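>>> coords below, sequence missing:
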């Protein structure tokens, strides 16, 4: 089968190659899935660079989320059928014509969920939904997030609005402001403009911001800390800037603010099967009814994975880049 392969960790454009690999055979409790579409996530690229919390044994096939059709059933698998279209996340080696997953990991999908949404229904949406639940906020509360034009920011806006939670979205480009507004975001501010803090206060009506989600790191974290109300929480969700958090101890001390991290993979490990089923059902229902729609900006064949990785990190992208067989 055709697959994307890395022989060494490094820059994706330099180490991603296409090659032939043996078609995997499902073991006990596993299914083999024929790939339809697989998104490229930031954590996929971090894994390829060797800087993520998980390091595969090399040579390795990247890819952690996809939509596909069940191609083979391993021993002991019940309740699933050949040809069934499923979403799956938290796996490895998805950037290939065929890949394996535990039967308990796959989520069968109704026809009303399009492939573009199905391919990215679990990783980022589930992380965003778990994050929203962990924020412990109520209808009417204000939260804020930077890099809000990315997948998590757009998702958080959608999910929060379903629960009556207000979101102040911070971006760095004027066109991103317009894009988010067109998508229905309630309050969007370009932090590259002078006096953006005053604009933020006007949009929130002076209401306290109780939670702030940082996806950037560096000095951006301090900007969020400055926005937080007394007793607020700053959650580190990502590090797009590739720099350590920079925070002023004054606001942290006098606001009695809390700073903590969030990692969706670890959160999922600590979540009961019943709770996970509830969260996934909520996402599938939203996708089936059209309340949750996830777009793909461009698709690339497996052989062009290096080019796709570059496109995924090119500024100005408005949706995910994905791979197809």
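In hand now; what should we look at? Predicted, not measured: the structure shown is a model, and the values here were computed from it.

>>> hey, let's count contacts and neighbours off CA atoms from now on
Noted.

>>> what's around residue 212, how many residues?
Using other C-alpha atoms under 10 Å, residue 212 has 28 other residues around it.

>>> how far away is it from residue 259?
Here residue 212 is placed at a distance of 10 Å from residue 259 (C-alpha to C-alpha, to the nearest Å).

>>> same deal with residue 279?
Residue 279 sits 25 Å away from residue 259 when distances are taken as C-alpha to C-alpha.

>>> kindly report the same for residue 63.
Going from residue 63 to residue 259 by C-alpha to C-alpha gives 31 Å.

>>> let's bring in a second one:
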């Protein structure tokens, strides 16, 4: 292991703006603190919160670096106090609060997962953000279990494709929505049992038809707004509605008597502001329940496009266009 440099290439916009602000600049290499590791980054996943941060709409949480990037994969090259010394040289992927668009990034060791031989660094970088999000919301808050049928909006997004792959892995039937026939076909190819074109079909009627009027056990929703009352119509008795974003509006009007009559649960969560302790607990659970499937090569993320580090503006343009199926990744190593 060579000496760690003091300066690295990173993307750290001084002002919010369009994709063109994502220029590569020089920044000091971060130093790992208590319980943290320094990762030499091979690849970083691109996520919608990073687009919002670039636009000035989603400031990083207190203490997080201004460099964007919520997930990385690479090699541990140094450790902070309170970590085991023999971690250096381990290939890992990690969920981070920021700092991913750089040659080096710091992560709490508890938020790292090992990269097995079955996974490339690009694939590993495409896992943490969507895996933590889908697992904690669809499977923990929504209690999706083998034999259930669930509805996931945005079926070709990074979240949607990860939800499909996890449902396939754990015996859950998954219905998704997408905005075109081509995207519906792409979602079916990824593994969706059914795909509904929400522009040409009423997803409420289609879900009722597909489930024989029973409805689904869980809806995973990132739209919000007027989708919420429609989603509730898709739920069966004792169904769970899980909100993870509000791209279509932060307010909704819901029929309380229907919630009471069918004993529905409305819940949701955000991931980025949660504590290191919470994320570490999730990582431990993923290591036990999901990672064996990853190590066996049976669970992989869907990667749409890989961009070179200095093509980050193009990566964000693709994310904003919505024309991708699965994850967009920056190749940094």
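That came in fine, so what should we check first? Owing to the predicted nature of the structure, the values given are computational and were not obtained by experimental measurement.

>>> please state their TM-score.
The TM-score (TM-score structural alignment, normalised by the length of the first structure) is 0.87; 323 aligned residues with a C-alpha RMSD of 2.8 Å.

>>> look at residue 63 and residue 259 of the first structure and report which has more neighbours.
residue 63 (26 against 16).

>>> excluding its backbone neighbours, what's nearest the aligned partner of that one in the second structure?
Alignment note: residue 63 of the first structure maps to residue 69 in the second structure; criterion TM-score structural alignment. Here the nearest residue to residue 69 of the second structure in space, its sequence neighbours aside, is residue 100; by C-alpha to C-alpha, 6 or more residues apart in numbering that works out to 3.8 Å.

>>> contacts only, for the equivalent of that neighbour over in the first structure.
Superposed on the first structure with TM-score structural alignment, residue 100 of the second structure falls opposite residue 94. By C-alpha atoms under 8 Å, 6 or more residues apart in numbering, residue 94 of the first structure lies in contact with 35, 38, 61, 62, 63, 64, 65, 66, 100.

>>> ok so, going back, give the intersection of the neighbour lists for residue 212 and residue 259 of the first structure.
233, 234, 235.

>>> looking at those residues, spot the one nearest residue 110 of the first structure.
Checking these against residue 110 of the first structure with C-alpha to C-alpha, the nearest one is residue 235 at 34.4 Å.

>>> what's the burial count for the closest one?
Residue 235 of the first structure: 21 neighbours (other C-alpha under 10 Å).

>>> from residue 236 of the first structure, how far off is the residue lying farthest from the centre of the first structure?
Largest separation from the mean C-alpha position in the first structure: residue 254, at 33.0 Å (C-alpha atoms, centre = their mean). According to C-alpha to C-alpha, residue 254 of the first structure stands 20 Å off from residue 236 of the first structure.

>>> then residue 131 of the first structure?
Using C-alpha to C-alpha, which is the criterion applied here, residue 131 of the first structure is 11 Å from residue 236 of the first structure.

>>> overlap in contacts, these two.
Common neighbours of residue 131 of the first structure and residue 236 (C-alpha under 8 Å, 6+ apart) are residue 262.

>>> excluding chain neighbours, what is closest to the residue nearest to the spatial centre of the second structure?
With distances taken as C-alpha atoms, centre = their mean, residue 130 lies nearest the centre of the second structure, 2.0 Å away. The shortest distance from residue 130 of the second structure to any non-neighbouring residue, by C-alpha to C-alpha, 6+ apart, is to residue 159 (5.2 Å).

>>> map the one you found onto the first structure.
By TM-score structural alignment, residue 159 of the second structure lines up with residue 152.

>>> SS state for that match?
Here residue 152 of the first structure takes the helix state, with states given by DSSP: H, G, I helix; E, B strand; the rest coil.

>>> count of residues packed around the residue nearest to residue 130 of the second structure?
25.

>>> map residue 212 of the first structure onto the second structure.
Match for residue 212 of the first structure (TM-score structural alignment): residue 219.

>>> in a strand, that's where that match is, yeah?
Yes. Applying three-state DSSP, one finds residue 219 of the second structure inside a strand.

>>> wait, doesn't it sit right on residue 235?
Yes. Using C-alpha atoms under 8 Å as the test, residue 219 of the second structure is close enough to residue 235 to be in contact (7.2 Å).

>>> intersection of neighbour lists for the two?
Common contact partners of residue 219 of the second structure and residue 235 (C-alpha under 8 Å, 6+ apart): residue 241.

>>> hmm, back to that, check contacts around the residue farthest from the centre of the first structure.
residue 230.

>>> isn't residue 29 of the first structure right up against residue 105?
No. Contact between residue 29 of the first structure and residue 105 fails when scored by C-alpha under 8 Å: they sit 10.3 Å apart.

>>> all the helices of the stretch 101-250 of the second structure, in order from the start?
Assigned by DSSP state H, counting those that start in this stretch, the helices in the stretch 101-250 of the second structure fall at 121-125, 128-134, 158-169, 181-190, 203-210, 227-234.
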